[in-house]
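In: kindly generate the corresponding structure for this input.
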Amino acid sequence: MKWFDPDRGTGLISQDGTGPDVRAESRAIRENGPRLRPGDRVLFDITHDSAGLRADNIHRPEDARSQGRPGQHSDGQTRQ
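Out: Predicted coordinates for the structure are as follows:
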């Protein structure tokens, strides 16, 4: 998580040098536990809409392990 403003409900996720930053919206966060903060590692799916790249199904890697399914992008690759 690069940054997130809970008041506005938007932020950005950095793809660890594998691509451009991805827009994050509060409705896409599948949060289980404390609020996401800058520097948190997250998994997410990428959707391309009219405004560019958007993250969906945003969650921490621990959440994916506890549910037995990895976070994957629409291209089939896992991103953190």
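In: for the rest of this, base every contact and every neighbour count on C-alpha atoms.
Out: Will do.
In: which helix or strand contains the nearest residue to G11 once chain neighbours are set aside?
Out: The spatially closest residue to G11, leaving aside those adjacent along the chain, is F4, at 4.0 Å (CA to CA, 6 or more residues apart in numbering). F4 is located in strand 3-5, with elements delineated by DSSP states H and E.
In: one more, please, to line up against the first structure:
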Amino acid sequence: MKTITINVSEPVYRDFQRYAKTRDRTASELIREAMEEFRARRIARATTLADLSPVSVGRVLKPMQVDDDLLEEMLNDAGA
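Out: Take a look at the predicted model:
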């Protein structure tokens, strides 16, 4: 584990110390946990199509049939 030095305001650090004491943990543990959560949510997140929420793009133009060839339709529209 890498040791680092960070500067935080006294009130923020006191809040971490108080909260850590109520959970029988150290402020360092809480700060490490907060940094890891930030990293997971903002830095290391690999977005895939499965992660994206569906988006409404309007109404259905026509119901899809079992024998519809969507690839052909997309390729034909691409050249238009």
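In: drop the TM-score for these two in here.
Out: Once superposed, chain against chain, the TM-score is 0.22 (TM-score structural alignment, normalised by the length of the first structure); 37 aligned residues with a CA RMSD of 4.5 Å.
In: which strands or helices does the strand holding F4 of the first structure pack on?
Out: Of the remaining helices and strands, those touching strand 3-5 of the first structure by 3 or more CA pairs under 8 Å, 6 or more residues apart in numbering; DSSP states H and E are strand 10-13.
In: so what secondary structure elements neighbour the strand it packs on?
Out: For strand 10-13 of the first structure, the elements it packs on are strand 3-5, strand 22-25, judged by 3+ CA pairs under 8 Å, 6+ apart.
In: point out the most buried one among the ones you listed.
Out: Most buried of these, by mean neighbour count (mean count of other CA atoms under 10 Å): strand 22-25, with a mean of 22.
In: what's the next secondary structure element after that strand?
Out: strand 43-49.
In: list the buried ones in that next one?
Out: 43-46 (16 or more other CA atoms under 10 Å).
In: show the contacting residues for F38 of the second structure.
Out: By CA atoms under 8 Å, 6 or more residues apart in numbering, the contact list for F38 of the second structure is empty.
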